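>>> sequence and computational prediction follow.
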Amino acid sequence: MRARLALLVAATTVLVLLAFLVPLAVLVRQVAQDRALSRADDVVQSIVPLAATGDATSLRLTVEAQTVPVTVFLPGGGVLGSPTAPTPAVRLAAARRAALTVATEQGRELVVPVVGAGGATVVIRTLVTEAELTRGVTRAWATLAGLGGTLVLLGLLVADRLARTIIRPISELSTVSHRLARAELTARADPSGPPELREVAGALNHLAARIQDLLATERERVADLSHRLRTPLTALRLEAESLRDPGESARVASAADQVARAVTAIIQQARRAGTPAVAPTCDATAVVAGRVAFWAVLAEDTGRRLHQELPAGPAPVAVAADDLAAALDALLGNVFAHTPDGTAFSVTLTTGPAGGAVLTVADDGPGFPAEATRRGTSGGGSTGLGLDIARQVAESLEIGPPGAGGAVVRLQIPAPPEP
């Protein structure tokens, strides 16, 4: 924008200068020509009275005293002053007895006929050269060109100062908008610059405050809704303790505790004011092993063969343990919800060469429908958010081709940052 403003001012200034300086340059040249011709005419007019009286001696002395070349053609063929042959203009002036100004290759020729006392015609001729006609024009044109260049530079300087006063508030608005996009909701713009930009800055600040209020309200709603789940979870835990089968009671109580931890995590995340200073990390091997052990009991009850492959050592990833567990639960929940009992499935975790891990969940079921990759869309009567939950913890998510027989979901989990 700054360059465009400078270009606009430069173009406008040049056009104005051309409209002003070109006629002025033509006028300067015309004035120089008129001045040179006027001087030559004054010289000729000073000789005319002497030519009319016929005083040859005075006429010769006057002509020789002139600083410009003057030639006087006498009636008998004699020539006074600068020797030169009679030109066509001289002969025409003598015949018509009329003063002439003729343009030649050397310049302008002034010819004035004078009728003497005896009726004879004396012709006075002088030549104004091109150098005389253009004397001082080049210097005047150079002065005008320098003035024009100075005005253009001055206009560019003023345009640059003006552009800075406009661009600085725009840059500040852009910086604040990028900070808001990074969830820095406390960022505010300083209203400055032209009235239009001050109005935009005020609107942006109002929008940021409104977003902050809406997010605070939404966090409170989510926290309140999650807190309401604690009562049925408590009742579920009490019911689990009343079961006669200790193993079944322990499994149901463990599931209830897992849900309670998830609710607590949701409440903490909803009330979190901003992004934590330390990036979350966890051991993917431990998290996946724990969740597979939980789902293995249900797999055994439904006759599903489970195959798992995990690294021998820790696999650090840049994901919180609760988030990774929620993503794996969503994928395994899809397996149990959308495949018939007895369908085999596998969970594979491998570490990448540059860090991170790849989590793969595959089953021998009917595969994903075509619309399963769209958030909120499901062909099996569910919410359609399972794959999206898994996608949020991964750098990339790949699924097997729809309807190909068997589903494969592969998550590329990022590595933790270098210390």
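Yes, it's here.
>>> from here on, just use CA atoms for contacts and neighbour counts.
Will do.
>>> longest helix in this protein, please.
helix 2-53 (DSSP state H).
>>> put this next to the previous one:
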Amino acid sequence: MRRRLTLLVAATTCLVLVAFLVPLATLLRSVARDRALASATAEAQGLVSLVGTAERPSLRLSVEQATATSGRPITLYLGDGSVLGSPAARSDAVELAGRDGRSLTVARPGGHEIVIAVRGRPEGTAVIRTFVTRAELGRGVGRAWLVLIALGAALVVLGVAVADRLARTLVAPITELSVVSHRLASADLAARARAQGPPELREVANALNLLAGRIQELLQDERERVADLSHRLRTPLTSVRLEAEALTDPAEADRVAMRVDDLERAVSGLIRQARWRTEATGAGRCDATETVRDRVAYWSALAADTGRRVEVALPAEPQPVRVGADELGAAVDALLGNIFAHTPDGTAFAVRLAGGPGGTTRLEVTDEGPGLPGDAVADALPRGVSRAGSTGLGLDIARRAAQRSGGRLGLGAGPAGGARIVLEFGPLPPAGGS
């Protein structure tokens, strides 16, 4: 924008200068021409009184002196055919002036010829002739044009400098607004724009600051609600734990207590993730192998109770992904929880984790149930909407986890005709990257 404003002012200044300087340059050339012709005419007319009264020797001397003084050729043609001064052939203008007694200025290829008729001499009408060359007609014009060009260039430079300064006062606030908006988009909610520049830009800066403040207020309200939710959930969990400890069967008490511990861990992780997600500067990292193994082990106990066969294929080495352990665990829980919620008891399922090309990671969950609806597409699943009567958040949680790492979620049919859900996680950034 700054460059465009400067170019606009430069172009406008050049057009104005051209419209002003071209007529002025033409006028200067015309003035120089008229001045040279007037000077030559005045010098020739200075000899008129001498031509009418002086004797021939004195007249010859006067013409030679005038030629030497003026620097241009002056010729005197007498009525008897004699020629005094600078020798020159009789032109048609000289013949006409001698015949009619008129004074003339005639344009010639090399300049202008000036002839003046003088009557009163005994031998007839005399004619004074002088010639003004083209160089003399344009004397001083080139220097004047150079001065005009220099003046025009100086005005253009001055105009561009002033335009650049003015453009800077406009562009600087806009650039700052852009920087602040990008900082806000990167979750730096402390960023604020200075109200500077034209009134319209100051108004935009104030509006952006108000928006950032409002976002902070809404996030603060959200954190407070999450904190309140944590207290509300702790109370029933504590009650369940106490009831579990009161069971008479030690094995049953340990089993229920373990489930309560898992539930409490999940609730704590969910609250912690919701509370601090907006303050995170980048995605977390975890070992997908360990996290998936832990969550599959959790669901395996329930699978055994419901008669489900579980097939697990995990790599022997760590498989790092650009997703936090809590978030990846929530995604795995969402996918496995859907199997238990939407397939009958005894339905087998499989979990496979493997590395993909280019440093990617692929998590595949398949089951032998009735499968997904025929029109189910991962990108067309609105958050909170389900075709199976659930909350509609499970697949969205998994999809967000994959997308946060630069990957995606895919839906399809498994080998046994059931559902096949694939989470592809993007590669880790190079060493030193975020």
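Sure thing, it's come through. None of these values were measured; they are calculated from a predicted model.
>>> now what about the TM-score between them?
After superposition, the two chains reach a TM-score (TM-score structural alignment, normalised by the length of structure 1) of 0.90; 419 aligned residues with a C-alpha RMSD of 2.8 Å.
>>> now the counterpart of residue 386 of structure 1 in structure 2: closest residue in space, sequence neighbours ignored.
Counting by TM-score structural alignment, residue 386 of structure 1 lines up with residue 394 in structure 2. Distances taken as C-alpha to C-alpha, 6 or more residues apart in numbering put residue 334 closest to residue 394 of structure 2, at 4.7 Å, once the chain neighbours are dropped.
>>> now which residue in structure 1 aligns to that neighbour?
Residue 334 of structure 2 maps onto residue 330 in structure 1, by TM-score structural alignment.
>>> ok, the match of residue 386 of structure 1 to residue 336 of structure 2 distance?
Applying C-alpha to C-alpha, to the nearest Å, the value for residue 394 of structure 2 to residue 336 of structure 2 is 9 Å.
>>> what about the residue nearest to residue 394 of structure 2, helix or strand, and which?
Here residue 334 of structure 2 sits within helix 325-342, counting by DSSP states H and E.
>>> which helices and strands sit right next to that helix?
Applying 3 or more C-alpha pairs under 8 Å, 6 or more residues apart in numbering; DSSP states H and E, one finds that helix 325-342 of structure 2 makes contact with helix 250-276, helix 288-305, strand 361-367, helix 394-404.
>>> one more time with 6 Å
helix 394-404 (3 or more C-alpha pairs under 6 Å, 6 or more residues apart in numbering; DSSP states H and E).
>>> centroid-wise, who is the farthest residue in structure 2?
residue 122 (90.2 Å; C-alpha atoms, centre = their mean).
>>> now do the SS call for that one.
Three-state assignment for residue 122 of structure 2 (DSSP: H, G, I helix; E, B strand; the rest coil): coil.
>>> do the same with residue 382 of structure 1
Strictly by three-state DSSP, residue 382 of structure 1 counts as coil.
>>> count the neighbours of it for me.
13 (other C-alpha atoms under 10 Å).
>>> map residue 350 of structure 2 across to structure 1 for me.
So, by TM-score structural alignment, residue 350 of structure 2 is matched to residue 346.
>>> who are the contact partners of that match?
306-308, 361-362 (C-alpha atoms under 6 Å, 6 or more residues apart in numbering).
>>> what's the answer for residue 221 of structure 1, then?
Applying C-alpha under 6 Å, 6+ apart, no residues contact residue 221 of structure 1.
>>> and it? What does it align with in structure 2?
Using TM-score structural alignment, residue 221 of structure 1 pairs with residue 225 in structure 2.
>>> ok so that match is a helix residue?
Yes. Assignment of residue 225 of structure 2 by three-state DSSP places it within a helix.
>>> quick one, the helix holding residue 334 of structure 2 and helix 394-404 angle?
150 degrees (axes from the mean of the first three to the mean of the last three C-alpha atoms, to 10 degrees).
>>> what about the helix or strand following helix 325-342 of structure 2, how far off from structure 1?
Counting by DSSP H and E, the next helix or strand C-terminal to helix 325-342 of structure 2 is strand 349-355. Following the fit onto structure 1, the mean deviation recorded for strand 349-355 of structure 2 is 1.5 Å by mean C-alpha distance after the TM-score superposition for structure 1.
>>> tilt between strand 349-355 of structure 2 and helix 288-305?
Using the same axes, to 10 degrees, strand 349-355 of structure 2 lies at 170 degrees relative to helix 288-305.
>>> burial check on residue 412 of structure 1, number of neighbours?
Residues near residue 412 of structure 1, counting by other C-alpha under 10 Å: 20.
>>> likewise for residue 322 of structure 1?
15.
>>> tell me which residues touch it, please.
Residue 322 of structure 1 neighbours (C-alpha under 6 Å, 6+ apart): none.
>>> appreciated, that's everything.
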